[in-house]
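Peer 1: Predicted coordinates and the sequence they were generated for:
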Amino acid sequence: MESFLFQASLYLIAVVLAVPVASRLGLGSVLGYLVAGIVIGPVFGFVGSETKDLQHFAEFGVVMMLFLIGLELEPRALWSMRDRLLGLGGLQIVVTALVVTLGALALGQSWRISLTLGIILSLSSTAIVLQTLSEKSLMPTQGGRSAFSVLLMQDIAVIPMLAFLPLLALPGARALAKAQAAESHAALPFLQQLPGWGVTLVTLGAVAAVVLAGHYVIRPLYSFVHRARLREVNTALALMIVVTIATLMLMVGLSPALGAFLAGVVLANSEFKHEIESDIAPFKGLLLGLFFITVGAGIDVDTLLTQPVRIAALALALMVAKGAVLYGLGKLFKLKGRNQWLFTLGLAQAGEFGFVLTAFAVKQRILPNALAGELLLVIALSMFLTPLAFILHDVLAKRMKDEGETHEADEIDEQQPVIIAGVGRFGQVVNRMVTMSGIHTTVLDHDLKVIQLLRKFGFKGYVGDPTRPELLRAAGLAQASVLVVCLDDRDAATRLVAYARRQRDDLHIIVRARDREHVFELYRAGADDIVREYFDGALRIGRYVLENVGLSEYEAREMEKTFFKMDRAAVRELAEVWKPGVPTEKNAEYIARAKELNRELEAALLSRHAKTRAEIAEDEARTDTAAE
């Protein structure tokens, strides 16, 4: 017990001292964690062999991080990423593995070892890159999204890599490794008795179980636990979800991080999404920090000191080679400026899964122990240099102009009855009309230039991402009467409406929609009033057309009113038969109902026109009679 408390105290003290200093110096928390690990490990020797065991536990932070990322991605959004996942991510893995393999062959390694090294070093560090992107608010950028797509594809690729690596071992070594693995893995003997198709069915069954559990088990279970209104029980349930899924994935030989990500995607539409996120986030941060410390503490300084030039040269050569591949792929996929440099420099290192694959390759008798030791040093050193690569990106970014620059959120010092999220060309008109009518508003927008322009004209606004729950709370979401959503990003607008509705049943939500399909999404998210972006303008143009082809102003105005009323009612009816993710042209029920409503609208317009003509005729007749 005393030994455990002593070790825990050392790790916590190292974190408290090193990380704030690194952050103050602009080096980022990741580099602070790595330095802390080096100080308490190789430098002063306060920690020893237990670091490797601790690292396996700390890797669970990566699993939690993937779960939280999955919570932010709805299945539809994931499907929209398929081109970058398969194209950009797949090409990165294949091309990088090929380049590293050729480099290893040039250094005199056999083709088996060279290909193994290529596979292992094609991966990048999910933990370091995503943590740094989040800290620097670079995830929403094009470069950040592209990096995330590649990292996600790499995590998925770990599964076939684990299946393929044993094939690279010599037949005798493969049989010996298989026998030893069967003795140490509880689930493996069962899987080994199954034919190939049986193993595939078990694997697919585990994935299907995670998806079905997310839909039919976790949600009602969370609802049941939530009734107890005990925060610690909710936290225990959130941890149980992640731990159980990770265990299931390990039992069938899959990546626990991938399983956790899949569960997060399934729960992305859950009403408990934000609560789960807030319960797990602190554990994720602590475990990730612990993981980085163990990486620093586990560096083999003796080997590094005996051949520092060789190890450093190999690590730098790896980062240059991967950077060249990434730069070329960035060009191919039309990344430009700072986004291309973010993509190139951010993914140039080896990854934490390299430790796992290296250990696996040693067990499979593919890599000799001496080479594996050097490989682990190269991986760790490249990870250690990654924060410096991000610093280089920051230096380059300052010299480049780039749209969508992010800034720290303002501190909101007052709360008003109306919150306007997004104050671009659309939201500005809304804000002017409301404020000039004597109603105070709280305006939120992520674009600093827009807020600065607003302030020049005497209107107050705050810089920040309106979709962030903490910013909304600071803006007074709990007390506001009306929330107006005028965001340009349609997905962000839908997320904001859904979150606000979950927080407040009585809040009146008015939102701008891009098109009719967006109206359906917002309607299901809980919006009260939905205004299509170009609908009112199009109605006015239609009215002008009618006035200039023979109709009077009164007739055209009445036709406009009828069309507005009937079309608005039709949209509400069509929202009931609309199916998310299904193209409208393939939704037979939607098409049939739309045709029926169009016929009703046409009949109503003709009827209104005839009635208006009759009213005009009666008025003219009365006027003529009075004149006589």
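Peer 2: Looks like it arrived, so ask away.

Peer 1: okay, CA-based contacts and neighbour counts for the rest of this
Peer 2: OK.

Peer 1: where along the stretch 401-550 of the chain do the helices fall?
Peer 2: 425-436, 448-456, 469-474, 490-503, 516-525, 535-547 (DSSP state H, counting those that start in this stretch).

Peer 1: ok, for D155, nearest residue in space, not its chain neighbours?
Peer 2: Leaving out its chain neighbours, the residue that sits closest to D155 by C-alpha to C-alpha, 6 or more residues apart in numbering is L258, at 6.4 Å.

Peer 1: Kindly confirm my reading that that neighbour is in a helix.
Peer 2: Yes. According to DSSP: H, G, I helix; E, B strand; the rest coil, the state of L258 is that of a helix.

Peer 1: all strands in this structure, in order from the N-terminus.
Peer 2: 418-421, 441-445, 462-463, 482-485, 508-513, 529-532 (DSSP state E).

Peer 1: What are the contacting residues of the longest one?
Peer 2: What it means is strand 508-513. With C-alpha atoms under 8 Å, 6 or more residues apart in numbering as the test, strand 508-513 has contacts from 481-487, 490, 493, 497, 519, 522, 526-533.

Peer 1: Next, the angle helix 490-503 makes with that strand.
Peer 2: 170 degrees (axes from the mean of the first three to the mean of the last three C-alpha atoms, to 10 degrees).

Peer 1: In addition, the following structure is provided for comparison:
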Amino acid sequence: QGELNTDYGNRAFPVLLLQDLAVAPLLAALPFAASAGSGAEGFDLAQGWSDALKAGAVIAVLILAARFALNPLLRMVAGSGSREAFAATALFLVAAASLAVAWAGLPMGLGAFLAGALLAESLYRHQIETDIEPFRGLLLGLFFISIGMRLDLRAIAEAWLIVLGGAVGLVAIKAAFLYGLSRAFGARRHDALLTGAVLSQGGEFAFVVFSVGADALLFSQGEAGLLSAIVTVSMILTPFLMAAVRTMRPKKETDSAEGLDGPRGGEGHVIIAGFGRMGQIISQVISAADIAVTAIDKSPSHIRNAERFGFKVYYGDASRLDTLLTAGAAEARAIIFCMDDTSAVNHAVESLRARLPNAFILAVAHDRMHEIELRPLNPDVIVRETMESSLLIARKALEELDFSNALIEDFIEQFRKRDRERLLAQMDFGPEAAKDLMHAKFDRGAQP
């Protein structure tokens, strides 16, 4: 809902992230807990340690492989220029990780989760997310369908009081605990209420934990079904709880998202599409101002060169609207387009302006004709690539020729005015319009 940068959003998001990360050790521990819980006679301590070491070794190998081989592999796939190859590679890596952890005696869901976390840390995460976006709804639907098919609706109907009471208890306990914790760390009352409300439900990974626990015979399928039903009802209750909390907002408390308009260090971000000569310089200046930068480029060689100098550039086709949205264009303070492909810049500016009318868009025009193409697309700022550097060289030359600084400034301003007039004329009447302005002498006025 666009509230990630509010006070309560900044508190809630790390908790949600920690909940997801906690799934990994929980899933890893379930088989061993089930073995230990089966009784002393059925549990071999030596075998337990052997299985634990085996599992730890597999996870360590996956992490190390991702650390040293994942980006080179994805760079090679990116070099093919095939979107389908990218999506297929991502799915293959998830399947391979799942099979590897299953061989180690751990749930396949843990492998899929681990693969997703490692892919999210790669330089190619935005493009991967964009390419699998068409399948996300389908896969998410299949996940919930598989959970629903495990539920015994008759047993749940017979124990509806337990399900309802469990859901209300879960929501109440989590909301109260997180409200108190938020207040203890200085949150305002309403922000603390929102934090407790948005985090009060059970997470979707609870379904995975219950399913794996039932498969490991830690508890019965019926118990897993009741627990899953409790989490489901808590998810249904949470939106109503959020709506109720919003109505309790005191008038004196302004929205915590307000006040973020000014450039404050570490808040907001800027997207730079294209990390060539201009993108690199722009990124350095903005980063030095303590503003987060998300740089995107579809050239593997640009990304590799950027890594050599400590820059983190994500692989992606920034001419595609879905890539820009995945990179956070809706929340970005500014989106800067400085790609080499003029048609890609035009398409990106046009599609982004249509989707996000209030976005602040800056576009680099390669030449005069490109600027003429860009103007009807309504970017907020257009800068011609060679304009300022050319004027700077002309200024230095005039200084060497003993022109005064005041006269040079006047010449530069006259040139800018003529250039704008000629540009507008060219937009209306064609490339050769007002070409006489190119040869007109400057008006020196009263100056010698």
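Peer 2: Sure thing, it's come through. Quantities reported herein were computed from a predicted structural model and do not represent experimental measurements.

Peer 1: Any chance of the strands of the first structure in CSV with mean neighbour count and distance to M139 of the first structure as columns?
Peer 2: Output for the strands of the first structure, formatted as CSV (neighbours: other C-alpha atoms under 10 Å; distance: least, C-alpha to C-alpha, whole Å):
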stretch, mean neighbour count, distance to M139 of the first structure
strand 418-421, 25, 20
strand 441-445, 25, 17
strand 462-463, 24, 18
strand 482-485, 23, 22
strand 508-513, 23, 25
strand 529-532, 16, 29
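
Peer 1: Tell me the spacing between E403 of the first structure and K449 of the first structure.
Peer 2: 11 Å (C-alpha to C-alpha, to the nearest Å).

Peer 1: Just want to know which of those two has more residues nearby.
Peer 2: K449 (12 against 9; other C-alpha atoms under 10 Å).

Peer 1: Can you find the partner of L286 of the first structure in the second structure?
Peer 2: Alignment note: L286 of the first structure maps to L138 in the second structure; criterion TM-score structural alignment.

Peer 1: tally of neighbours for that match?
Peer 2: Neighbour tally, L138 of the second structure, other C-alpha under 10 Å: 10.

Peer 1: hang on, the earlier thing: using a markdown table, lay out the strands of the first structure together with distance to L388 of the first structure.
Peer 2: As requested, those are arranged in a markdown table below (distance: least, C-alpha to C-alpha, whole Å):
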| stretch | distance to L388 of the first structure |
| --- | --- |
| strand 418-421 | 36 |
| strand 441-445 | 31 |
| strand 462-463 | 29 |
| strand 482-485 | 39 |
| strand 508-513 | 42 |
| strand 529-532 | 46 |
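
Peer 1: I'd like to know which of those is closest to L201 of the first structure.
Peer 2: strand 508-513 (43.6 Å; C-alpha to C-alpha).

Peer 1: quick one: the helices in the stretch 151-300 of the second structure?
Peer 2: Using DSSP H, counting those that start in this stretch, helices in the stretch 151-300 of the second structure cover 153-158, 160-184, 189-198, 205-215, 221-247, 277-288, 300-308.

Peer 1: Need the winner for burial among those.
Peer 2: helix 189-198 (a mean of 24; mean count of other C-alpha atoms under 10 Å).

Peer 1: tell me the angle that one makes with helix 221-247.
Peer 2: Counting by the same axes, to 10 degrees, helix 189-198 of the second structure lies at 160 degrees to helix 221-247.

Peer 1: what's the average per-residue distance for helix 189-198 of the second structure once overlaid on the first structure?
Peer 2: When the first structure is superposed, helix 189-198 of the second structure averages 3.2 Å from its matched positions, counting by mean C-alpha distance after the TM-score superposition for the first structure.

Peer 1: Any idea how far that helix is from the middle of the chain?
Peer 2: Computed by C-alpha atoms, centre = their mean, to the nearest Å, the chain-centroid distance of helix 189-198 of the second structure equals 24 Å.
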